[in-house]
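In: could you look at this predicted model? Sequence included:
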Amino acid sequence: MPRFFVGTDQISDKDIVITGTDVNHIRNVLRMTPGEEVTVSDGQGMDYFCRIAELTKEEVRLDIVDSWHSFVELPAKIYLFQGLPKADKMELIIQKAVELGVYEIVPVATKRAVVKLDPKKEEKKRLRWQSIAESAAKQAGRALIPQIATCITFEKALRMCNGLDAALIPYEKAEGMQHARDQVRALHGKHSIGIFIGPEGGFEESEIEAARAAGAIPITLGHRILRTETAGLTMLSILMFELEED
């Protein structure tokens, strides 16, 4: 069933009004007609089951049939601090991270990152990434659209980490699997969790030490070396499985 996001100001007691680009998508791409059903999220935790009542060129009016508090979000907000990868890997990372339940993705310029974002094109790139996040959120039935932050330095990322309840940083020289399991299990009850993932070249030792000093705990993801686009998704998969509630 098609899913859309709206602001709370577009919702009344009995109906919802969709405007903007979604109107064209409903009318001309999905070719929906009055009486057909959609789900809508307000991005604040409420979901709505609706039927199309009226379509015009400017808006689509929906009758609210039912509503409920969304149950799809993880109990903790997970922040993915992703070292800038090469080529279009970031698009894959964003799409899959949103499907796995990430709350926010923060691109990070690390010492070994090959990619350097052009300041003149950075916002255009971020908007492209945000569009991918929105599409993935709709497909996955998320109750919110994860935000893609502007790219920040590793030092600023560590300062953000100070405001979180916990943070993990996968590192090939970290202690064994039992230590990793213990650290993941210790995340139960935390409300905000940071995950730091390095670029293709990984983190420098000095960055690991700085992260440790900021409170991030190095853990291993096993005996194999994972690509940057694999490491973050592996970490998110582990957290989703561990933290997901019935």
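Out: Cool, the structure landed. Numbers count the residues shown, from 1 in each chain.
In: please make it C-alpha for all contacts and neighbour counts, starting now.
Out: Noted.
In: and the helix ranked longest in the chain, what does it pack onto?
Out: If you go by DSSP state H, the chain has its longest helix at helix 119-140. Helix 119-140 makes packing contacts with strand 3-5, helix 89-100, strand 147-148 when contacts are defined by 3 or more C-alpha pairs under 8 Å, 6 or more residues apart in numbering; DSSP states H and E.
In: immediately after the longest one, which helix or strand?
Out: So that's helix 89-100. strand 104-109 (DSSP states H and E).
In: quick one: that following strand to helix 119-140, angle?
Out: Calculated by axes from the mean of the first three to the mean of the last three C-alpha atoms, to 10 degrees, strand 104-109 forms an angle of 150 degrees with helix 119-140.
In: let's bring in a second model and compare:
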Amino acid sequence: MHHFFVTPEQVKEDGIFIEGADVNHIRNVLRMKIGEKLKISDGNNKKYVCEIAEFTPAEIVLSICEEEQADTELPSKIYLFQGLPKSDKMELIVQKAVELGAFEIVPVVTKRAVVKLDAKKAKKKEERWNAIAEGAAKQSGRSMIPRVSAVMSYAEALEYAGALDVVLIPYELAEGMKETKALIETIKPGQSVGFFIGPEGGFETAEVERAVESGAKPITLGKRILRTETAGLACLSILMYHLEG
């Protein structure tokens, strides 16, 4: 069954009203007909099984057949601050981070990042990454579409992370799996959690020190050095296991 997302405002007493690009996709790409069913998530932890009731030039009207509370979201909002990687690695990171339950992905410019994006390229990349996030959210049964934010400088990212309850920074020179485990176990459901992942070359020592000064806690992900596209997913998996387990 095809899965689509709407805003809570599109859910009304007399049905759900599909707008925008999804109208063309349902009508002309999928060629769905009146009476066919699809799944809808409202971005507010509710899921619906709906039936197409009416096509109009600008929207599609759905009648609600079933309604249920979604249980596919983590009990905490997890923010991945990802140092910009080379080539198309960010696309893989976004896709898998959404599957693992990330609430938001923040692309970050760091000292050792090779990728340089001007405003036009950054906007185009942002649109592409958000489209990938939407596709991954549909595939994995998420009840909301995680946002990929605009590319931030390291200073902007640290400031943004300052509003979160817990901020972690996996660092290849950090030691103490025992201490890392104890720190992870202090994170409680409902707390917002952010973590910073460096690009291919990792973080410079000064960047780690700056993050720690801002309140981030350095942790280790083990004795092996992980690639940038692996490290964030490993951290997300650990947090998912802890919060849902």
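Out: Good, I have the coordinates. Bear in mind the structure is a predicted one, so any value in this text is a computation, not a measurement.
In: the longest helix of structure 1 against structure 2, how far on average?
Out: Compared with structure 2 after fitting, helix 119-140 of structure 1 has a mean deviation of 1.3 Å; criterion: mean C-alpha distance after the TM-score superposition for structure 1.
In: pull out the buried residues from that helix.
Out: Buried residues in helix 119-140 of structure 1, defined by neighbour count with 16 or more other C-alpha atoms under 10 Å: 126, 129, 130, 131, 132, 133, 134, 136, 137, 138, 139, 140.
In: which residues touch residue 15 of structure 2?
Out: 61, 62, 63, 64 (C-alpha atoms under 8 Å, 6 or more residues apart in numbering).
In: looking at it, the first one is touching residue 17, isn't it?
Out: It refers to residue 61 of structure 2. Yes. If you go by C-alpha atoms under 8 Å, residue 61 of structure 2 and residue 17 touch, sitting 4.8 Å apart.
In: all helices for structure 2, in order.
Out: Using DSSP H, helices in structure 2 cover 21-24, 89-99, 119-140, 154-161, 177-185, 205-213, 228-244.
In: so of these, which one's packed in deepest?
Out: With neighbours defined as mean count of other C-alpha atoms under 10 Å, the helices of structure 2 peak in mean count at helix 89-99, which reaches a mean of 22.
In: quick check: angle from that one to strand 104-109?
Out: Using the same axes, to 10 degrees: helix 89-99 of structure 2 against strand 104-109 is 160 degrees.
In: format the helices and strands packed on helix 119-140 of structure 1 as a markdown table; extra columns: distance to residue 201 of structure 1.
Out: Output for those, formatted as a markdown table (distance: least, C-alpha to C-alpha, whole Å):
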| stretch | distance to residue 201 of structure 1 |
| --- | --- |
| strand 3-5 | 37 |
| helix 89-100 | 14 |
| strand 147-148 | 23 |
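In: is it true that residue 99 of structure 2 touches residue 138?
Out: No. Taking C-alpha under 8 Å as the definition, residue 99 of structure 2 is not a contact partner of residue 138, at 9.4 Å.
In: now residue 11 of structure 2, nearest residue through space, not along the chain?
Out: residue 17 (6.7 Å; C-alpha to C-alpha, 6 or more residues apart in numbering).
In: what about that neighbour, neighbour count?
Out: 20 (other C-alpha atoms under 10 Å).
In: for it, which residues are in contact?
Out: Residue 17 of structure 2 neighbours (C-alpha under 8 Å, 6+ apart): 10, 11, 59, 60, 61, 62.
In: what do we get in structure 1 for the fourth one?
Out: For residue 60 of structure 2, the aligned position in structure 1 is residue 60, judged by TM-score structural alignment.
In: what sits closest to that match if chain neighbours are left out?
Out: residue 18 (5.1 Å).
In: state the number of residues packed around the one you found.
Out: Residue 18 of structure 1: 22 neighbours (other C-alpha under 10 Å).
In: stretch 156-173 of structure 1: how far from the chain's middle?
Out: Centroid separation for stretch 156-173 of structure 1 versus its chain: 17 Å, with C-alpha atoms, centre = their mean, to the nearest Å.
In: sorry, slip of the keys, the one I care about is stretch 71-91 of structure 1.
Out: So, by C-alpha atoms, centre = their mean, the centroid of stretch 71-91 of structure 1 is 5 Å from its chain's centroid.
In: list the contacts for residue 58 of structure 1?
Out: Counted by C-alpha under 8 Å, 6+ apart, residue 58 of structure 1 has contacts 19, 20, 23.
In: now residue 171 of structure 2
Out: Residue 171 of structure 2 touches 202, 203, 208, 218, 219, 220, 221, counting by C-alpha under 8 Å, 6+ apart.
In: distance to residue 82 of structure 2 added to these, as CSV?
Out: Below are those laid out as CSV (distance: C-alpha to C-alpha, whole Å):
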residue, distance to residue 82 of structure 2
202, 11
203, 11
208, 14
218, 15
219, 16
220, 17
221, 16
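In: next step: those residues restricted to strands.
Out: Residues of the contacts of residue 171 of structure 2 located in strands (DSSP state E): 218, 219.
In: which one of the contacts of residue 171 of structure 2 is nearest to residue 33 of structure 2?
Out: residue 221 (50.1 Å; C-alpha to C-alpha).
In: so the closest one touches residue 170, yeah?
Out: Yes. Using C-alpha under 8 Å, residue 221 of structure 2 is in contact with residue 170, at 6.5 Å.
In: more crowded one of the two?
Out: A direct count of neighbours by other C-alpha under 10 Å for residue 221 of structure 2 and residue 170 places residue 170 higher, at 24 against 21.
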